[in-house]
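K.L.:
Sequence and predicted structure below; questions after.
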Amino acid sequence: MNMHTQACCPRCQTRFTCNAGAIQACGCRQVDLTDAEARFIRTVAVQTNAAGCFCTRCLEDLKVEYRRQPQTTNHNV
């Protein structure tokens, strides 16, 4: 089984290597997310019908987007 696959970020269309088969080595593990930030990103993925993994740059961008929202609109999904 191939642990490394080529993926395309559904948000920016950047191609990257996804290591979901070896999750400890996956690039997404480099992005430290709170539970609330991860819920927000999952909500964005569902609302935009995103299929697949976001690249680390988009994960960081979405993290910033979440933090810029007024506290009362932060998603607690």
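P.N.:
Structure received. Numbers count the residues shown, from 1 in each chain.

K.L.:
can we go C-alpha only for contacts and neighbour counts from here?
P.N.:
Noted.

K.L.:
quick one: the strands in the chain?
P.N.:
Ranges of strands within the chain are 5-8, 15-18, based on DSSP state E.

K.L.:
got the contact list for the closest residue to residue 33 other than its chain neighbours?
P.N.:
Leaving aside its chain neighbours, residue 33 sits nearest to residue 63 (7.3 Å; criterion: Cα to Cα, 6 or more residues apart in numbering). With contact taken as Cα atoms under 8 Å, 6 or more residues apart in numbering, residue 63 is in contact with 33, 37, 41.

K.L.:
One more to weigh against that first structure:
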Amino acid sequence: MACHETVSCPRCERTFECRVGTILRCQCQDVVLTEEERYFIQQHYSGCLCAGCLREMQAIYRQPEASS
């Protein structure tokens, strides 16, 4: 049986369903991140972020001053 868990995003504290047992159906699969973007996010948060926060962190990373 697939492992689904309701978790709180460590960034915005919204709850969402983490589908680590069926990762291809998880909300985070809608956000395509590069290895560099993943590393950047991991430096700031541990655990799963909601898709909205993943997109926001990706945008922060992509800002010109963040990459310098």
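P.N.:
Okay, I see it. Here the structure is a predicted model, which is why all the values come from computation and not from measurement.

K.L.:
so the longest helix seen in structure 2 aligns onto which residues of structure 1?
P.N.:
The longest helix of structure 2 (DSSP state H) is helix 51-62. The alignment of helix 51-62 of structure 2 onto structure 1 (TM-score structural alignment) covers residues 56-67.

K.L.:
ok, the residue nearest to residue 33 of structure 1 to residue 34 of structure 1 distance?
P.N.:
Separation of residue 63 of structure 1 from residue 34 of structure 1 (Cα to Cα, to the nearest Å): 9 Å.

K.L.:
So for the longest helix of structure 2, what gets flagged as buried?
P.N.:
51-55, 57-58, 60-61 (16 or more other Cα atoms under 10 Å).

K.L.:
ok, residues contacting stretch 38-55 of structure 2?
P.N.:
The contact list for stretch 38-55 of structure 2, computed with Cα under 8 Å, 6+ apart, reads 9-12, 14-16, 18, 27-28, 30-31, 57-58, 61.

K.L.:
Please repeat the previous calculation with a cut-off of 7 Å.
P.N.:
9-11, 16, 27-28, 31, 57 (Cα atoms under 7 Å, 6 or more residues apart in numbering).

K.L.:
try stretch 12-19 of structure 1
P.N.:
With Cα under 7 Å, 6+ apart as the test, stretch 12-19 of structure 1 has contacts from 3-9, 25-26, 55.

K.L.:
sorry, back to before: mean per-residue distance, the longest helix of structure 2 versus structure 1.
P.N.:
Compared with structure 1 after the fit, helix 51-62 of structure 2 shows a mean deviation of 0.3 Å (mean Cα distance after the TM-score superposition for structure 1).
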